[in-house]
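In: requesting a structural model of the entry that follows:
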Amino acid sequence: MSTRVLVVEDERSLAKVVASYLQRDGHEADCVFDGLAAVASARRRPPDVIVLDLGLPGLDGIEVCRQVRTFSDCYVIMLTARADEVDKLVGLGVGADDYLTKPFSPRELVARVRAMLRRPRGPGAAEPEPPRVFGDLRVDPQGREVRVAGATVELTRTEFDLLAALTARPRMAFTRRQLIDAVWGADWVGDEHLVDVHIGHLRRKLGDDPAAPRYIRTVRGIGYRMGEG
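Out: Sure thing, here's the model as predicted:
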């Protein structure tokens, strides 16, 4: 079955170029040109991936992402023409999985979409695996469920995949590149500090103080690892 990608970009010529590249790669691609239309389209025909421009008329990309996250866990790639980190961090903070800064190569965008869609989207056919427990934190890789002190923690797909990679090998100190390879794919190219952004969101959702971490520890000069179970 073909996958559906919703391209949300007010620059119509760019939206159509991106859609044509996605279609040539075998995806169904639809274009909308403002934020309200994006939310309506995502509700009407749920996409697998949304390519979402930050600077939209009406609802901006951040608000679109926030609203879409109330009813969909599709992958979101944020596009921004602004180079400052604040916009990137804010965009990812509402549940975007990745970002690209304009100008970008449509081929690179297609590669990012392809890599995302290769990631598992739910419990697979692998051997059943017991939940992984780290103090009050319980990670169920089969059910893709996370609990802290018995309360369910809502994570995006990317946040869960990152936590699953860390908890699968809790004694290992992962570099950013190793986590990118595990979660985004070995062919992902971009700013590796994307990992730090998602780790920050994970810590906040888990109630994990980075100054005195219970779960995710920073390994200075290397990256991250899970705390002792």
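
In: CA only for contacts and neighbour counts going forward, please
Out: Noted.

In: residue contacts, the residue positioned nearest the centre of the chain?
Out: For the chain, the residue sitting closest to the mean C-alpha position, by Cα atoms, centre = their mean, is residue 97 at 2.0 Å. The contact partners of residue 97, by Cα atoms under 8 Å, 6 or more residues apart in numbering, come to 75, 76, 77, 78, 156, 157, 158.

In: residue boundaries of the strands in the chain?
Out: 4-8, 28-32, 49-53, 75-80, 98-101, 132-134, 137-140, 145-148, 151-152, 174-175, 216-219, 223-226 (DSSP state E).

In: ok, how many other residues are close to residue 220?
Out: 8 (other Cα atoms under 10 Å).

In: which stretches of this structure form helices?
Out: 12-24, 35-44, 61-68, 85-93, 106-118, 157-168, 176-183, 194-206 (DSSP state H).

In: I have a second one here; can you model it like the first so I can compare?
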Amino acid sequence: MRLLRKTRPTNDPRQRRRILVADDDPSIAQLVKTALRDPRYEVTAVVNGLQAINQFRQTTFDLVILDVMMPYVDGFEACKRIRDTSDVPIIILTSRDGTDDVVHGFELGADDYITKPFKIAELLARVEAILRRVEGRHERLAPPVLDVGEIHIDKPRHLVTLGGRPIALTPMEFELLYFLAANAGQVFDRETLFREVWGYEYVGETNLVDVCVRRLREKIEDEPSKPRRIVTVRGVGYKLADMSE
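Out: Down below sits the predicted model:
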């Protein structure tokens, strides 16, 4: 089991949130810095994935924003290396919005992605949503430890086991599973999951939900192509089957 460097506690509203941005395009880097020009944030900008990895090893950050196409080490590889040692939230910036890129980003542990060109308001909204989720300002009234069938979830320890066997989940996969488990048997449409799990107040790229569900199924289903735990309710959405029913 790998040991992850946890994100630093950021519940103190007076504490500035440190954000690492890696993009080799100066105009994009400046746009991100402009979007996050706020007393609440302290932005460090680098120009490639290798610099991002080295900077991350030297300083504790609350959020990492990585461009995909960068020299030396691209955003995907940087995401992988950072995720190997930390559960810090990661946003991928990409000019390629194909499903393969989205899936690959999630496989490596990214929490979200934004397609270029993007609006300052969109980036700011997503950054704020992720930080709110991490800071626990919208903690749901659910017990810290949940059991649904063979699935055991220990939220404080960020631990999931299936039949006693540890399951390695990315932070977003964990959040989705915890939410579904806290409401086992209840069906949620994609827009609701997007809002409740990702924390956004508007409906955007809800295909993120489908990608995350697919990845989660690959980890907790005996036959991912014939899921019996995370069930699709045709025309409605998804639910975690209440195995006690």
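
In: still on that earlier bit, make a markdown table from the helices of structure 1 and add mean neighbour count and distance to residue 144 of structure 1 to it.
Out: Shown next, in a markdown table, are those (neighbours: other Cα atoms under 10 Å; distance: least, Cα to Cα, whole Å):
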| stretch | mean neighbour count | distance to residue 144 of structure 1 |
| --- | --- | --- |
| helix 12-24 | 17 | 29 |
| helix 35-44 | 17 | 23 |
| helix 61-68 | 22 | 20 |
| helix 85-93 | 17 | 20 |
| helix 106-118 | 17 | 17 |
| helix 157-168 | 20 | 7 |
| helix 176-183 | 18 | 14 |
| helix 194-206 | 18 | 15 |
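
In: now distance to residue 147 of structure 1 too, for these, in TSV please.
Out: Shown next, in TSV, are these (distance: least, Cα to Cα, whole Å):
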stretch	distance to residue 147 of structure 1
helix 12-24	37
helix 35-44	28
helix 61-68	22
helix 85-93	20
helix 106-118	25
helix 157-168	12
helix 176-183	21
helix 194-206	9
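
In: end to end, how far does stretch 93-106 of structure 1 reach?
Out: For stretch 93-106 of structure 1, the first-to-last residue distance is 24 Å (Cα to Cα, to the nearest Å).

In: what span of structure 2 lines up against it?
Out: Mapped onto structure 2 using TM-score structural alignment, stretch 93-106 of structure 1 covers residues 107-120.

In: show me what counts as buried in the matching stretch.
Out: Across stretch 107-120 of structure 2, burial judged by 16 or more other Cα atoms under 10 Å covers 107, 108, 109, 110, 111, 112, 113, 114.

In: what residues does the residue lying closest to the residue nearest to the centre of structure 1 once chain neighbours are set aside make contact with?
Out: Leaving aside its sequence neighbours, residue 97 of structure 1 sits nearest to residue 76 (Cα to Cα, 6 or more residues apart in numbering; 5.4 Å). Counting by Cα under 8 Å, 6+ apart, residue 76 of structure 1 touches 49, 50, 51, 52, 65, 95, 96, 97, 98.

In: what distance do you get for whichever residue in structure 2 pairs up with residue 76 of structure 1 to residue 191 of structure 2?
Out: Aligned counterpart of residue 76 of structure 1 in structure 2: residue 90 (TM-score structural alignment). As defined by Cα to Cα, residue 90 of structure 2 lies at a distance of 21 Å from residue 191 of structure 2.

In: and residue 221 of structure 2, by the same measure?
Out: Taking Cα to Cα, one finds residue 221 of structure 2 at 24 Å from residue 191 of structure 2.

In: residue 184 of structure 1 matches what in structure 2?
Out: Match for residue 184 of structure 1 (TM-score structural alignment): residue 198.

In: let me redo that: residue 162 of structure 1
Out: Under TM-score structural alignment, residue 162 of structure 1 pairs with residue 176 in structure 2.

In: how about residue 198 of structure 1?
Out: Residue 198 of structure 1 maps onto residue 212 in structure 2, by TM-score structural alignment.

In: my guess is its match contacts residue 105, does it?
Out: No: using Cα atoms under 8 Å, residue 212 of structure 2 is not in contact with residue 105, being 10.5 Å away.

In: sorry, back to before: looking at the strands of structure 1, which is buried most?
Out: strand 49-53 (a mean of 26; mean count of other Cα atoms under 10 Å).

In: which residue numbers in structure 2 go with it?
Out: Aligned by TM-score structural alignment, strand 49-53 of structure 1 falls on residues 63-67 of structure 2.

In: relative to structure 1, what is the average displacement of the matching stretch?
Out: Averaged over the aligned pairs, stretch 63-67 of structure 2 sits 0.8 Å from structure 1 after superposition, using mean Cα distance after the TM-score superposition for structure 1.

In: out of the contacts of residue 76 of structure 1, which one sits closest to residue 114 of structure 1?
Out: Ranked by distance to residue 114 of structure 1 (Cα to Cα), the contacts of residue 76 of structure 1 are led by residue 49 at 10.0 Å.

In: what sits against that closest one?
Out: 4, 5, 6, 74, 75, 76, 77, 113.

In: would you turn the residues you listed into JSON lines with distance to residue 221 of structure 1?
Out: Formatted as JSON lines, these follow (distance: Cα to Cα, whole Å):
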{"residue": "4", "distance to residue 221 of structure 1": "40"}
{"residue": "5", "distance to residue 221 of structure 1": "38"}
{"residue": "6", "distance to residue 221 of structure 1": "39"}
{"residue": "74", "distance to residue 221 of structure 1": "33"}
{"residue": "75", "distance to residue 221 of structure 1": "30"}
{"residue": "76", "distance to residue 221 of structure 1": "30"}
{"residue": "77", "distance to residue 221 of structure 1": "29"}
{"residue": "113", "distance to residue 221 of structure 1": "31"}
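
In: what's the closest of those residues to residue 15 of structure 1?
Out: residue 6 (9.9 Å).

In: aligned to the closest one, what sits in structure 2?
Out: Using TM-score structural alignment, residue 6 of structure 1 sits opposite residue 20 in structure 2.

In: what's near enough to touch residue 214 of structure 2?
Out: So residue 214 of structure 2 contacts residue 224 (Cα under 8 Å, 6+ apart).

In: repeat for residue 93 of structure 2
Out: 65, 66, 67, 68, 113, 114, 115, 116.
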